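S.K.: quick check, what structure comes out for this input:
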Amino acid sequence: MDVVGCQHVAVTTRTSYHHGDLRNALVRAAASLAATGGPEAITIRGAAREVGVTPTAAYRHFENQAELAHAARDLAMDGMVAAMAGYLGAVPEDGDPVDRALARLESTGRGYLGFALAEPGIFSVCFGGRLNQAEPDGMPEEDPGPYALLGTILDELVEVGWLDAEHRPGAEAGPWSAVHGLALLLIDGPLKGISEADRDRAIDQTLALTVRGLATGPEGRARG
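M.R.: Below you'll find the model as predicted:
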């Protein structure tokens, strides 16, 4: 099972910078730094060095390091959503509606894990506590990231009868916690370094338990 063949976040090099696009070049450079060193590696000076400009030039676009780090996080989120969308795109359009909705839920989880395992440094930028301290509690309704994508899938589960509509509010917490927790265990926790077969088994079991845990609607109770 290929859980790490996901789309990577685009990064920059000195040769890719073009006049007039310095801000985006700095953001891509920050994401590149995070890919190898995690969120702590993001600095104004480091990003400027990667692009080939002076820190003074970089400060014209970002007031401080935190602002650059948040911009890099937004780029990382885009990469994660692209990875999840790639897995979703592989789900057949035809077939049983319930089976298709469940396959889309599992694909969302596999895309999330695939991105996390392929890009642990950039993944840490998405959800690093330091970057989220200044953010409002919870996720905004207009959030375009993984949370919103998961919400769309859960709405589909309600439509096909797998998830009871009364249990839909806040249902993102369970699946997201399960998949995110597994990602952390595999990246830098007790499951780090396990064999590929054991990793795949852990992913399959986590997703299967997540699917069964959402089986509160009529179709879910009948099939689960």
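
S.K.: going forward, measure contacts and count neighbours with C-alpha atoms only.
M.R.: OK.

S.K.: for Asp78, give me its contacts.
M.R.: The neighbours of Asp78, taking CA atoms under 8 Å, 6 or more residues apart in numbering as the test, are 9, 145.

S.K.: tell me which element it falls in.
M.R.: helix 65-88 (DSSP states H and E).

S.K.: which SS state does the nearest residue to Gly220 once chain neighbours are set aside fall under?
M.R.: Nearest residue to Gly220 in three dimensions, chain neighbours excluded: Trp162, at 4.1 Å (CA to CA, 6 or more residues apart in numbering). State at Trp162, reduced to three classes by DSSP: H, G, I helix; E, B strand; the rest coil: coil.

S.K.: ok, Trp162 touching Leu214?
M.R.: Yes - under the criterion of CA atoms under 8 Å, Trp162 makes contact with Leu214 at 7.1 Å.

S.K.: which one's more surrounded, these two?
M.R.: A count of neighbours by other CA atoms under 10 Å puts Trp162 above the other of Trp162 and Leu214, at 28 against 22.

S.K.: this one as well, want them side by side:
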Amino acid sequence: MFTAYTRQVERVKRVVDAGAEEVVDGGRTRYHHGDLPAALIAAGLELTRTGGPDALSLREIARRVGVSPNAAYRHFASRDAILAAVSREIEAAMAARMVDSGALNSPASGRDLLRAVGMGYIEFALAEPGWFAVAFFSGMDDDPARVESSPAYGALAYALDTMVSGGELEPARRAQAQWPCWAAVHGFAELALVGPLRFVERDELTVLARRTVDTVIEGLCR
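M.R.: Down below sits the predicted model:
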């Protein structure tokens, strides 16, 4: 059920909604005794939100939290380990944006659901380019099984399955359909962030994003 994904992303909604002020106090991330791993991840979220994956280091995270590097290394043995943990939180935040899309609350059709998921992905990328650069694409883990267990991937798969169960998508066309869908919205996001579409005004960009998502949906349903 999709509710499993919504529960998984609830814990990071405060980071998305409240911004860095929610997790930072006087330049250092707040944490309570016994919750150091969560504080380290929160500091990693702060760093990557503004600087992407290149801004993340365990020493800087430890400094911001106010502990020694050795204390941080006891919980995360390497930069890749903390990057993976931060990436998982960002993936959940991305899914939260998809969940918050209006059509997901009471979708009129599977198409509406897929449209909301696709637009939510693009909107997250445009709103959080630093985090977007980390999620899935920071090079620390290319295991397809891990990607397929992420809440953002689950939202996409659920939308496609809903189209099948509603008679909007032929079962034969469902197989591996998530990959061209993902490629389309990710490619659009990259063009909008670092490609020629970065010069386009936001309102026009939104129109183009919707057209991209609708084109994918129409192609699936032919």
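
S.K.: how close does the helix holding Asp78 of the first structure sit to the second structure?
M.R.: Per the superposition on the second structure, helix 65-88 of the first structure and its aligned residues are separated by 0.8 Å on average (mean CA distance after the TM-score superposition for the first structure).

S.K.: so which elements touch the helix or strand following that helix?
M.R.: Following helix 65-88 of the first structure in sequence order, the next helix or strand is helix 97-118 (DSSP H and E). Under the contact criterion of 3 or more CA pairs under 8 Å, 6 or more residues apart in numbering; DSSP states H and E, helix 97-118 of the first structure touches helix 65-88, helix 120-127, helix 146-159, helix 173-188, helix 196-213.

S.K.: and the most centrally placed residue in the first structure, what is it in contact with?
M.R.: By CA atoms, centre = their mean, the first structure has its centre lying nearest to Met80, at 3.8 Å. Contact partners of Met80 of the first structure, counting by CA under 8 Å, 6+ apart, are 7, 111-112, 115, 123, 145-146.

S.K.: closest to Pro97 of the first structure among those?
M.R.: Gly111 (20.7 Å; CA to CA).

S.K.: could you find the counterpart of that closest one in the second structure?
M.R.: Here Gly111 of the first structure is matched to Gly120 in the second structure, going by TM-score structural alignment.

S.K.: its match: neighbour count?
M.R.: So Gly120 of the second structure, with other CA under 10 Å, has 23 neighbours.

S.K.: check Pro151 of the second structure too.
M.R.: 26.

S.K.: cool, Thr13 of the first structure as well?
M.R.: That count, for Thr13 of the first structure with other CA under 10 Å as the rule, works out to 15.

S.K.: give the contact list for it.
M.R.: 29, 50-51.

S.K.: of these, which is the nearest to Arg14 of the first structure?
M.R.: Using CA to CA, these come closest to Arg14 of the first structure at Val51, 4.6 Å.

S.K.: quick one: the residue lying closest to Asp141 of the second structure once chain neighbours are set aside and Val117 of the second structure, what's the gap?
M.R.: With CA to CA, 6+ apart as the criterion, Asp141 of the second structure has its nearest non-adjacent residue at 7.5 Å, and that residue is Ala84. Applying CA to CA, to the nearest Å, the value for Ala84 of the second structure to Val117 of the second structure is 23 Å.

S.K.: map Glu91 of the second structure onto the first structure.
M.R.: So, by TM-score structural alignment, Glu91 of the second structure is matched to Met77.

S.K.: so who does its match touch?
M.R.: 126, 145-146.

S.K.: returning to what we had before: tell me who's in contact with the aligned partner of the residue nearest to Gly220 of the first structure in the second structure.
M.R.: Alignment note (TM-score structural alignment): Trp162 of the first structure maps to Glu168 of the second structure. Contact partners of Glu168 of the second structure, counting by CA under 8 Å, 6+ apart, are 110-111, 221.

S.K.: how long is stretch 62-75 of the second structure from one end to the other?
M.R.: Stretch 62-75 of the second structure: ends 11 Å apart by CA to CA.

S.K.: that one aligns to what range in the first structure?
M.R.: So stretch 62-75 of the second structure sits over residues 48-61 in the first structure, by TM-score structural alignment.

S.K.: next, the buried residues of that stretch.
M.R.: 48-51, 53, 58-59 (16 or more other CA atoms under 10 Å).

S.K.: just stretch 204-220 of the first structure next, same as before
M.R.: Within stretch 204-220 of the first structure, the residues scored as buried using 16+ other CA under 10 Å are 204, 206-207, 210-211, 214-217, 219-220.

S.K.: any idea how many residues pack against Leu40 of the second structure?
M.R.: Neighbours around Leu40 of the second structure, by other CA under 10 Å: 29.

S.K.: quick one: the alignment partner in the first structure of it from His180 of the first structure, how far?
M.R.: Residue correspondence to the first structure (TM-score structural alignment): Leu40 of the second structure is matched to Leu26. Here Leu26 of the first structure is placed at a distance of 28 Å from His180 of the first structure (CA to CA).

S.K.: do the same with Thr13 of the first structure
M.R.: Counting by CA to CA - Thr13 of the first structure and His180 of the first structure are separated by 31 Å.

S.K.: from what I can see the match of Gly111 of the first structure touches Ser101, true?
M.R.: Yes - with contact defined as CA under 8 Å, Gly120 of the second structure reaches Ser101; the gap is 6.3 Å.

S.K.: which other residues reach stretch 127-141 of the second structure?
M.R.: 45, 48-53, 80, 83-84, 87-88, 90-91, 124-125, 142, 147, 193.

S.K.: list of residues touching the match of stretch 62-75 of the second structure?
M.R.: Against stretch 48-61 of the first structure from outside (CA under 8 Å, 6+ apart): 12-14, 17, 22-23, 25-26, 29, 44-45.
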